[in-house]
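Engineer: sequence plus predicted model, see below.
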Amino acid sequence: MDVWRRLLLAVVCGVAVAGVYAAQPVLTPMGDSFGVSAGQSGWIVSTGQFGYLAGLVLLVPLGDVVADRRRLIAVHLAITAVGLLLTSVAPTAWMAFTALALAGMFAVVVQTTVAYAASVSPPAERGRNIGIVTSGVVTGILGVRIVTGLLAEQWGWRSVYVLLGALALGLAVLVPRVLPPEGRSRRPAGYGQALTSLGALLGERVFLTRGLIAFFLFASFGTLWSGLSLPLSDAPWGFGEGRIGMFGVVGLAGALGAARAGRWADAGRAAPMAGFALALLILSWAAIAQLSWSLWLLVIGVVLLDFAVQVVHVSNQHTLTSAHAERTSSVIGAYMVFYSLGSALGAAATTSVFTSHGWTGSSVLGTGFATCALIAWAVGEGLSTGEVQAHLAEVHDAGVSRQTIPTITDKAVDGTAE
């Protein structure tokens, strides 16, 4: 796959997922528009996440049913555009929530796109291509904060959904014209068979481990990014939408810094790198918790958090698509159910916790989710509590130096060999 096609797939992922997260930096003005209280504003984001969850179960398995995923990608992008444009003109809360759920449901085009990228990639390049395409997801989640903040200050929050809807429509036209066919040799599975296979995956130790890691990983991620606008818009900072949105640049720096995650996975280091990144995730919250008095420590924490999330996410997907090359759509869709549930939990919980316990409470919540993710990884890899504590201490003492990375290589079995 050439660089331009990889870039197109990354843009598809970025635009689709941006529609689910565009509300994060403008929760306050959106809530005011629809009469939603500050304590309940997290549900604006969670609505899209629950739509996403429904799409993962009902729509993503279609990728293993249709003969040509390119057309499926185009159709899903077009319907996503409809949901985004309806959100931009919604006069009431229930109409906005319905439109956001529709956009979220068909934003699972992301998983079909990742499955397509894995399918057309040679085994030796699968991790690299998944890493590049998945970087579009993180870029969309964080980049939309920048765009949303800037546009909202000039033309209001609705302008963001107009832009995203137009981009989704344009991509729906472009995808079938530019991308090559997969040339799958196996006959596609039936829809019922694809749905049934989702339940069977829950009995697999490797899948369940990666799923639980994703659940807690993205609960921690959602705790930060769905709640960050609240303390930044409050005293002592009092930032507007534009300045809050610029923190997406910080997150992008961390996420794009993990661009080599796919290469590490191709080199057989998916599992140890995931463990290292999860330990780093826990430590990132120690810096993020200092937001009330230090923006610089917040910046450092955000960079570390998004680096860690991207490394773990790419490693998980590489492991699962390598183990289930014949049904990549279904396995990614089932895995992302955990992602969606975790993101929705983080988005809903952080606003409620912030209202009652401030940013300290939200930081404790994010740290707790990150710790649970590391425990799930350790149990899956068969590590003892002492080994995990020793690794955390190493990360704390040595920072993010490359020398710390191999320390658990001998303690964990790479996911592709499980």
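Structural biologist: Ah, there it is.

Engineer: only C-alpha atoms for contact and neighbour calcs from this point on.
Structural biologist: Will do.

Engineer: wait, Ala81 touches Leu171, no?
Structural biologist: No. Between Ala81 and Leu171 there is no contact, the gap being 9.9 Å when judged by C-alpha atoms under 8 Å.

Engineer: so which of the two has more stuff around it?
Structural biologist: Ala81 (31 against 22; other C-alpha atoms under 10 Å).

Engineer: list the residues that contact the more buried one.
Structural biologist: 103, 164-169 (C-alpha atoms under 8 Å, 6 or more residues apart in numbering).

Engineer: nearest to Val89 among these?
Structural biologist: Distance to Val89, by C-alpha to C-alpha, is smallest for Gly165 among those, at 11.7 Å.

Engineer: spatially nearest residue to Gly165, not counting backbone neighbours?
Structural biologist: Of all residues beyond its chain neighbours, the one nearest Gly165 is Ala81 (4.2 Å), with distances taken as C-alpha to C-alpha, 6 or more residues apart in numbering.

Engineer: below is structure B, check it against A:
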Amino acid sequence: MTTTEPHPDGGLSRGLLLLMSVATGLAVAGNYFAQPLLDLIGRELRLGPSMAALVVTAAQAGYALGLILLVPLGDLMERRRLAMSLYAATAVFLLVSATAANGTVLLASTALTALTSVGAQVVVPFAATLAAPAERGRVVGTVMTGLMLGLLLARTASGALSELGGWRTVYWVNAVLMALMAVLLRVFLPRLGGDGRRLSYPGLLRSTVAMFRYEPLLRWRAGVGALSLASFSVMWTALTFLLARSPYGWSESAIGLFGLVGAAGALTATVAGRLADRGYVQTVTGAGATLLVTSWLAIAAGARSLVWLLVGVIVLDLAHQAVLNSSQNVLYALRPEARNRINSAFLTSLFLGGAVGSALTSVVWVHGGWTGVCVLGATLSAGTLALWVLERITVNRAAGKPSKTSARQGHDPAPAASTNWSNPYPATTKGE
């Protein structure tokens, strides 16, 4: 079976889709377990606050490297083997974290865990390839729901597990679950790829970067996604500051439970996916970007009203999921044979956007408080909407008068992408 062929059944069983969703959530969760436990970890391993905070930085750096260096391998290697190997390696590195005797070992194991946890981003395009075209949006939305739930609920789960058996319990439990996932993926995933056509690894990385040059829609959607995640990160970064002070004054455990609110927004990703399957992928992006802007009105009112804060957070999460899911559906339709490289390029851009949003939040909070944070988030959201509008104008002009079907699917009616691996990135859209 080649990398461009869908599963022979023309779709995914519910059981396999559930397995892939849970697998993605568990993989990314490991990168966030330490955040509410830094004080406990610091005391036991005798780390200063700055050294303890480096655990979070190590996770971010490792994940970024994994997106760039490992995710593109899904276009080169047999995908089941790659996914299983990455999950097994993550389990091993989690065990190292669970038994870490000092901060140096914990930092190294955290970075390596994050590096291999990008196996989740091998599973997402894997699911898109196995899905029948008519259900790809629903499938991607379902798998991404699992991923986002893992990200949002990790802090809550780590707090509960640490109270039961200390901070190391979190890593032991996740290591066992990741090892189990590696076995289940090996048993239930079909073989995909490995048909003998090869790029060298350096050539694969060059090809990933070159996608930005030869795929105009990737450039547009990378910008749209980066601004959306930046806005998303602004809210979640500043939320802890807001809830810890008057008039809320919440404890750390109560703040951690607020992640459950975000989970409600993540569950709507499948709705966005189903709408994309019905030909409304651009409508989903536009509606999501518009809601992203308006959500900040409620979030701003949330400075003194918990009800408005809850409404704003749910709407913002829903909107971000709509933008992310619809963008992935647009991009996965471009080049089936380069799906992992496109995913790598897109997600690296998202990661950078989120990192910039978090960094700006720290500065703006000091000088402008919650009002300044809301202005920053609304500005980034407005940029998301503006960039999507410019994308539509540019693509439609380049395509002349595209058919309704082409416009809804997010790309102009250009010839199909070449699958010649010796020349893997000729342009497939007319947006340049």
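Structural biologist: Thanks, I have it. Keep in mind that this is a model prediction, so the values were computed, not measured.

Engineer: just give the TM-score of the two.
Structural biologist: With the length set by TM-score structural alignment, normalised by the length of the first structure, the two chains reach a TM-score of 0.84; 389 aligned residues with a C-alpha RMSD of 2.7 Å.

Engineer: and the residue nearest to Gly165 of the first structure, what pairs with it in the second structure?
Structural biologist: Counting by TM-score structural alignment, Ala81 of the first structure lines up with Ala91 in the second structure.

Engineer: check the mean deviation of the helix or strand hosting its match from the first structure.
Structural biologist: Per DSSP states H and E: Ala91 of the second structure is located in helix 79-98. The superposed helix 79-98 of the second structure is, by mean C-alpha distance after the TM-score superposition for the first structure, a mean 2.1 Å from where its aligned residues fall in the first structure.

Engineer: any idea which helix or strand comes after that helix?
Structural biologist: Downstream of helix 79-98 of the second structure, the next assigned helix or strand under DSSP H and E is helix 103-116.

Engineer: report the distance from the helix or strand following that following helix to the chain centre.
Structural biologist: With elements assigned by DSSP H and E, the helix or strand that comes after helix 103-116 of the second structure is helix 120-130. Relative to its parent chain, helix 120-130 of the second structure has a centroid offset of 12 Å by C-alpha atoms, centre = their mean, to the nearest Å.

Engineer: helix 120-130 of the second structure aligns to what range in the first structure?
Structural biologist: Across the first structure, the stretch matching helix 120-130 of the second structure (TM-score structural alignment) is residues 110-120.

Engineer: which residues are contacting the matching stretch?
Structural biologist: 1, 6, 9, 12-13, 16-17, 60, 63, 69, 73, 126, 129-130, 133-134, 137, 182, 321, 325, 328-329, 332-333, 336.

Engineer: which one in the second structure is aligned with Val12 of the first structure?
Structural biologist: Using TM-score structural alignment, the equivalent of Val12 of the first structure in the second structure is Ala23.

Engineer: touching, that match and Met181? I think so.
Structural biologist: Yes. Using C-alpha under 8 Å, Ala23 of the second structure is in contact with Met181, at 6.2 Å.

Engineer: what's the helix or strand for the closest residue in space to Val388 of the first structure that isn't next to it in sequence?
Structural biologist: Residue nearest to Val388 of the first structure in three dimensions, not counting chain neighbours: Ala378, with 7.0 Å by C-alpha to C-alpha, 6+ apart. For Ala378 of the first structure, the element it lies in under DSSP H and E is helix 328-381.

Engineer: now for that helix, which elements pack on it?
Structural biologist: Counting by 3 or more C-alpha pairs under 8 Å, 6 or more residues apart in numbering; DSSP states H and E, the packing neighbours recorded for helix 328-381 of the first structure are helix 42-58, helix 109-120, helix 191-201, helix 205-227, helix 229-233, helix 270-288, helix 295-323.

Engineer: can you name every helix or strand that the helix or strand just after the fifth one contacts?
Structural biologist: In this case it means helix 229-233 of the first structure. For helix 229-233 of the first structure, the following helix or strand on the C-terminal side (DSSP H and E) is helix 241-245. Counting contacts by 3+ C-alpha pairs under 8 Å, 6+ apart, helix 241-245 of the first structure is packed against helix 126-155, helix 229-233.
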